[in-house]
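Visitor: Following is a predicted model, sequence given first.
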Amino acid sequence: MWLKVDVQAAPFDLACEESALLAQAGDAGAVVAFVGRVRAHDAAVPLSALWLEHFPGVTEAEIARIAALAADRWPVTACRVIHRVGALAPGEGIVLVLMASPHRAAAFEAAAYLMDYLKTEAPFWKREDLADGSHRWVEARQTDEAARARWES
């Protein structure tokens, strides 16, 4: 499996990243693309920015480990993951996952698996900066833990 993982502050270009993935994907009959975006809701006070921090080197290695686990379970030919850090405004792309496989079901499942584990296992710290000037750290969500747990059975 071809794999490329980046943690970066800069925005990503979906079309450019898909083209690069396809050049490495072999005879992939399916490519699944997931773009996660910063949401502006979930608070009484509007979100002005989401600030993400990570542990350089460790974060990339953990994402690569999770992608390798997905490739062990499904016939994945190529995977591209970009996760952004720094200050991100509502509506901006925060994460990109591209998964290529000979078959669509495998591509969908592998991408969902990677995202569920990424949300719970990758070492990121998220702080919400609110429009009133206050800040709060984002706690782990039970729904994310439950989504990850479904892959264990």
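Guide: Okay, I see it. Please read all numbers here as calculations on a predicted model, not as lab measurements. Residues are numbered from 1 along each chain as shown.
Visitor: use CA for all of it now, contacts and neighbours both
Guide: Fine.
Visitor: need the strands for the chain, in chain order.
Guide: Using DSSP state E, the strands of the chain run over 2-8, 30-37, 47-54, 78-84, 86-88, 93-101, 124-130, 135-137.
Visitor: Now render those strands as TSV, adding mean neighbour count and distance to residue 147.
Guide: Listed next are the strands of the chain as TSV, based on neighbours: other CA atoms under 10 Å; distance: least, CA to CA, whole Å:
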stretch	mean neighbour count	distance to residue 147
strand 2-8	16	22
strand 30-37	18	16
strand 47-54	20	22
strand 78-84	25	19
strand 86-88	18	25
strand 93-101	25	17
strand 124-130	18	18
strand 135-137	13	21
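Visitor: and the helix ranked longest in the chain with strand 93-101, angle?
Guide: Assignment by DSSP state H gives helix 104-121 as the longest helix of the chain. Calculated by axes from the mean of the first three to the mean of the last three CA atoms, to 10 degrees, helix 104-121 forms an angle of 140 degrees with strand 93-101.
Visitor: Structure two is appended below for comparative analysis:
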Amino acid sequence: MTQRFADGVEITPDLAHAKAMFDADATLDYLGATITRLEPGVCEGEFVVDKRHANGFGVCQGGVLFTFADALFGGACNSRRDAPTVSAQSDMVYLAPAKMGRAIRGVARERHQWGRNGLSNVTLYDGDTVIAEFRGLSRTTNRPPTGN
């Protein structure tokens, strides 16, 4: 199992809901991703592209990048609320390939909140190069998602 949170990430009581979500998130294990920062409205993480992430062209498959961005999006929008907040809509623009062996860093920020809704942006980086931009609309619900 991957270390969910990098050393030094402080989980304060107001972040307990987001921490519980990440503790149960098996996709972080698949990605090999670690959360490097979690604050209200902000979530950052990283993973290294390896063979399990590769498509037929030998670069990271777009769906893997989307999954990583979506996980960070979930962290950002759930870090401000104590109720399940899920994706209502999202999209992603790919700007450059994520190459094998490279560390990919993601930064998610919840930009706006109104009612039960939120709008977040996630930027993925390879070093200082932006490789993808994700935007997600979230909705807070009173019904917890179930795995059944």
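Guide: Received it, and whenever you're ready, just let me know what you need. Worth saying up front: this structure is predicted, and the values here are computed from it rather than measured.
Visitor: What does the superposition give as a TM-score?
Guide: Put the two chains on top of each other and the TM-score (TM-score structural alignment, normalised by the length of the second structure) is 0.36; 82 aligned residues with a CA RMSD of 4.2 Å.
Visitor: about what we covered before: make a markdown table from the strands of the first structure and add distance to residue 110 of the first structure to it.
Guide: Below are those laid out as a markdown table (distance: least, CA to CA, whole Å):
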| stretch | distance to residue 110 of the first structure |
| --- | --- |
| strand 2-8 | 13 |
| strand 30-37 | 9 |
| strand 47-54 | 24 |
| strand 78-84 | 9 |
| strand 86-88 | 27 |
| strand 93-101 | 7 |
| strand 124-130 | 21 |
| strand 135-137 | 29 |
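Visitor: Just list the residues touching the residue lying closest to residue 133 of the second structure once chain neighbours are set aside, thanks.
Guide: In space, and not counting its chain neighbours, residue 133 of the second structure is closest to residue 123: 4.8 Å by CA to CA, 6 or more residues apart in numbering. Contact partners of residue 123 of the second structure, counting by CA atoms under 8 Å, 6 or more residues apart in numbering, are 69, 106, 107, 108, 130, 131, 132, 133, 134.
Visitor: So which bits of the one helix or strand the fourth one maps to are buried?
Guide: Translated: residue 108 of the second structure. Using DSSP states H and E, residue 108 of the second structure falls within strand 103-114. Buried positions in strand 103-114 of the second structure, judged by neighbour count with 16 or more other CA atoms under 10 Å: 103, 104, 105, 106, 107, 108, 109, 110, 113.
Visitor: all strands for the second structure, in order.
Guide: Secondary structure of the second structure by DSSP E: the strands cover 34-39, 42-48, 85-94, 103-114, 117-126, 129-140.
Visitor: So which of those strands is nearest residue 73 of the second structure?
Guide: Nearest of the strands of the second structure to residue 73 of the second structure, taken as CA to CA: strand 103-114 at 5.7 Å.
Visitor: which one of the strands of the first structure lies closest to residue 18 of the first structure?
Guide: So among the strands of the first structure, strand 93-101 is nearest, using CA to CA, at 7.1 Å.
Visitor: Who are the packing partners of that closest one?
Guide: helix 14-24, strand 30-37, strand 78-84, helix 104-121 (3 or more CA pairs under 8 Å, 6 or more residues apart in numbering; DSSP states H and E).
Visitor: how about a markdown table for these, with distance to residue 93 of the first structure added?
Guide: Below are those laid out as a markdown table (distance: least, CA to CA, whole Å):
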| stretch | distance to residue 93 of the first structure |
| --- | --- |
| helix 14-24 | 10 |
| strand 30-37 | 4 |
| strand 78-84 | 8 |
| helix 104-121 | 14 |
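Visitor: Please list all residues in contact with residue 42 of the second structure.
Guide: Counting by CA under 8 Å, 6+ apart, residue 42 of the second structure touches 75, 76, 77, 79, 107, 108, 109, 110.
Visitor: Which members of those residues are the farthest-apart pair?
Guide: Farthest apart among the contacts of residue 42 of the second structure by CA to CA are 79 and 107. That separation is 13.8 Å.
Visitor: sorry, back to before: so which of the contacts of residue 123 of the second structure comes closest to residue 47 of the second structure?
Guide: Among those, residue 106 lies closest to residue 47 of the second structure (CA to CA), at 8.9 Å.
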